[in-house]
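[1] Provided below for reference: sequence and predicted model.
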Amino acid sequence: MREDIASLRNEYSKEELDEQSIEVNPFNQFDKWFTEAVASEILEPNAMVVSTVSKKGVPSQRTVLLKDADKEGYTFYTNYDSKKGQELEHNANISLLFPWYELERQVIITGKAQKVLKEKSVKYFHSRPRESQLGAWASNQSSEITDRSVLEEKLKMLEERFLNKEIPLPENWGGYLVIPETFEFWQGRKSRLHDRIFYQDEMEGTWKISRLSP
């Protein structure tokens, strides 16, 4: 088994990334790559690995879905009482990783997370399918439960409670806006000599661009 793992490898040769072809603004470069990821019809192009840090400095990751992107940053929604919510409460540092394997690409964004305005969370919450709204109420995310029946029974109770009614936004549920400080765009290349273009925020809308060794 271990020998089989060691022998797994692919040669990357689909695209290249250089300083002459990239956008000066990393938000524009992300938009370009994201549009290409969507057009390629890969599974969940907005799926991203969100990394946070505990009070003891222990990192943790989970996959969530990007739900908004603009010139301020990148927004996702979650239960504020979840593990990631609790960790962001005491340490706003966060990392986002978009693993677009089929395109031999990945993007890493680091920055600070802050809660979005409640009005924005309400608007997004009510745009979700009703089943998803009920799920947000049913799950005390990251808390321990005895078995799945706990969730199913709670969901049934909530379906009866909100029958023919608008489902309100839970008080402990909403969005985080990730304000980027760095971007790294990675493009797979032959011989493992991958392209890595790094953007560092130098304040006031200017970005330092550099190439990193693979």
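    Perfect, I can see it now.
[2] contacts and neighbour counts: CA atoms only from here.
    Fine.
[3] and the spatially most central residue of the chain, what helix or strand is that in?
    Against the mean C-alpha coordinate of the chain, by Cα atoms, centre = their mean, the closest residue is residue 48 at 3.6 Å. Using DSSP states H and E, residue 48 maps to strand 47-53.
[4] I'd like to know which elements that strand is packed against.
    strand 59-65, helix 83-90, strand 93-100 (3 or more Cα pairs under 8 Å, 6 or more residues apart in numbering; DSSP states H and E).
[5] and the angle from the first one to strand 47-53?
    In this case it means strand 59-65. Angle, strand 59-65 to strand 47-53, by axes from the mean of the first three to the mean of the last three Cα atoms, to 10 degrees: 150 degrees.
[6] Just give me how far the longest strand anywhere in the chain sits from the chain centre.
    Across the chain, the longest stretch assigned as strand under DSSP state E is strand 173-187. Distance of strand 173-187 from the chain centroid (Cα atoms, centre = their mean, to the nearest Å) equals 7 Å.
[7] Tell me which stretches of this structure form helices.
    For the chain, the helices defined by DSSP state H cover 2-6, 26-39, 83-90, 118-125, 130-138, 149-161.
[8] Burial-wise, tell me which of those helices comes out on top.
    helix 83-90 (a mean of 19; mean count of other Cα atoms under 10 Å).
[9] what about the residue lying closest to residue 22 once chain neighbours are set aside, distance to residue 112?
    Closest residue to residue 22 apart from its sequence neighbours, by Cα to Cα, 6 or more residues apart in numbering: residue 29 at 6.6 Å. From residue 29 across to residue 112, the span is 20 Å (Cα to Cα, to the nearest Å).
[10] on that earlier part again, give the contact list for the residue lying closest to the residue nearest to the centre of the chain once chain neighbours are set aside.
    Leaving out its chain neighbours, the residue that sits closest to residue 48 by Cα to Cα, 6+ apart is residue 98, at 4.7 Å. The neighbours of residue 98, taking Cα atoms under 8 Å, 6 or more residues apart in numbering as the test, are 45, 46, 47, 48, 49, 106, 107, 108.
[11] and the comparison structure, right after this:
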Amino acid sequence: MEDPALEPADFDTMRVGYGLNASLDVGDLHDDWVALFASWLDEAGRRGVREPNAMVLGTVGADRRPSTRTVLCKGADERGLTFFTTTSSRKGAQLAQSGYASATFPWLVVERQVHVEGECRPLDRADCLAYWRTRPRGSQVAAWASEQSQPVESVEELTSLYAIAEKRLADVEEIPMPDRWGGYRLRPDRVEFWQGGRDRFHDRVECLRGDGGWTVRRLQP
């Protein structure tokens, strides 16, 4: 039996209206992006967005083909956004090749989205260690057990890899940080705030970094 496929009409019905929020004013950004981003992030969490710090990270490798995945943002300030991962993973290899990335926070429950683009560079080892020590022990074990992005034959083999690492580290009081694990900072040169509007006439405000600071302007939807 053939697998059932969604008919085009099914997609036609997947339409919702927007207009939950008041129009975004360019002046709300105060010639910077950090304060409004922090405010929107906090509000998304209070209004029921699960893991509002989850962001879709986009990278491009040597083959020039874009790749995306969801990671957790672990810091945001005027220097940029920070996140942590296995540096030998596919995304790590692509970041090493291009040095640039994008990140999108899709807070659809509150009809908002923030998109960030810019250079993405490794963090100092000291900064990585400081965050590593805050991770739950199980997450630390997992970082040792998994060669992220590498193939594995089965769930059973994956479970075995974790069990082996857990046993090997059982008597280790403070689990060390693997050499293949670390963090990155995405330093934005472009940030776009999007907010849903009635009749798909959305709010879009763009922040661009220049030599003299940030320029803020409204974009057509």
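    Now that the structure is in, tell me what you want to look at. Every value quoted in this text rests on a predicted model; they were computed, and no experiment measured them.
[12] coming back round to it: tell me the one of the contacts of residue 98 of structure 1 nearest residue 202 of structure 1?
    residue 108 (17.6 Å; Cα to Cα).
[13] Give the aligned equivalent of the closest one in structure 2.
    Counting by TM-score structural alignment, residue 108 of structure 1 lines up with residue 115 in structure 2.
[14] What about its match, how many residues nearby?
    A count of nearby residues for residue 115 of structure 2, using other Cα atoms under 10 Å, gives 19.
[15] And for residue 209 of structure 2?
    Burial of residue 209 of structure 2 is recorded as 16 neighbouring residues (other Cα under 10 Å).
[16] Grab the nearest non-local neighbour of it.
    Leaving aside its sequence neighbours, residue 209 of structure 2 sits nearest to residue 189 (Cα to Cα, 6+ apart; 4.7 Å).
[17] tell me the contacts of the aligned residue in structure 1 for the one you found?
    In structure 1, the residue paired with residue 189 of structure 2 according to TM-score structural alignment is residue 181. The contact partners of residue 181 of structure 1, by Cα under 8 Å, 6+ apart, come to 109, 110, 111, 112, 200, 201.
[18] Compare those residues and tell me which is most surrounded.
    residue 109 (23 neighbours).
[19] Any figure for the gap between the spatially closest residue to that one that is not a sequence neighbour and residue 5 of structure 1?
    Nearest residue to residue 109 of structure 1, sequence neighbours excluded (Cα to Cα, 6+ apart): residue 183, at 4.6 Å. Taking Cα to Cα as the measure, residue 183 of structure 1 falls 30 Å from residue 5 of structure 1.
[20] Against structure 2, what's the mean shift for the strand holding residue 48 of structure 1, could you check?
    Using mean Cα distance after the TM-score superposition for structure 1, strand 47-53 of structure 1 ends up 0.2 Å from its aligned counterpart in structure 2, as a mean over the superposed pairs.
[21] Would you check the span in structure 2 matched by that strand?
    Using TM-score structural alignment, the partner range for strand 47-53 of structure 1 is residues 54-60.
[22] quick revisit: mind putting the contacts of residue 181 of structure 1 into TSV with distance to residue 82 of structure 1?
    Below are the contacts of residue 181 of structure 1 laid out as TSV (distance: Cα to Cα, whole Å):
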residue	distance to residue 82 of structure 1
109	22
110	20
111	20
112	18
200	30
201	30
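[23] with those residues in mind, which one is nearest to residue 92 of structure 1?
    Out of the contacts of residue 181 of structure 1, the member with the shortest distance to residue 92 of structure 1 (by Cα to Cα) is residue 112, at 5.1 Å.
[24] Let me have the helices and strands packed on strand 47-53 of structure 1 in a markdown table, extended by distance to residue 24 of structure 1.
    Formatted as a markdown table, those follow (distance: least, Cα to Cα, whole Å):
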| stretch | distance to residue 24 of structure 1 |
| --- | --- |
| strand 59-65 | 26 |
| helix 83-90 | 30 |
| strand 93-100 | 20 |
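[25] which stretch among the ones you listed comes nearest residue 11 of structure 1?
    So among these, strand 93-100 is nearest, using Cα to Cα, at 15.5 Å.
[26] If you count neighbours, what's buried in that closest one?
    The neighbour-count check on strand 93-100 of structure 1 (16 or more other Cα atoms under 10 Å) flags 93, 94, 95, 96, 97, 98, 99, 100 as buried.
[27] which position in structure 2 aligns with residue 198 of structure 1?
    For residue 198 of structure 1, the residue aligned by TM-score structural alignment is residue 206.
[28] Tell me how far whatever residue of structure 1 lines up with residue 177 of structure 2 lies from residue 67 of structure 1.
    Using TM-score structural alignment, the equivalent of residue 177 of structure 2 in structure 1 is residue 169. Distance, residue 169 of structure 1 to residue 67 of structure 1, by Cα to Cα: 17 Å.
[29] So which of the two has more stuff around it?
    residue 169 (19 against 13).
[30] contacting residues for the more buried one?
    Residue 169 of structure 1 sits next to 121, 122, 125, 126 when contact means Cα under 8 Å, 6+ apart.
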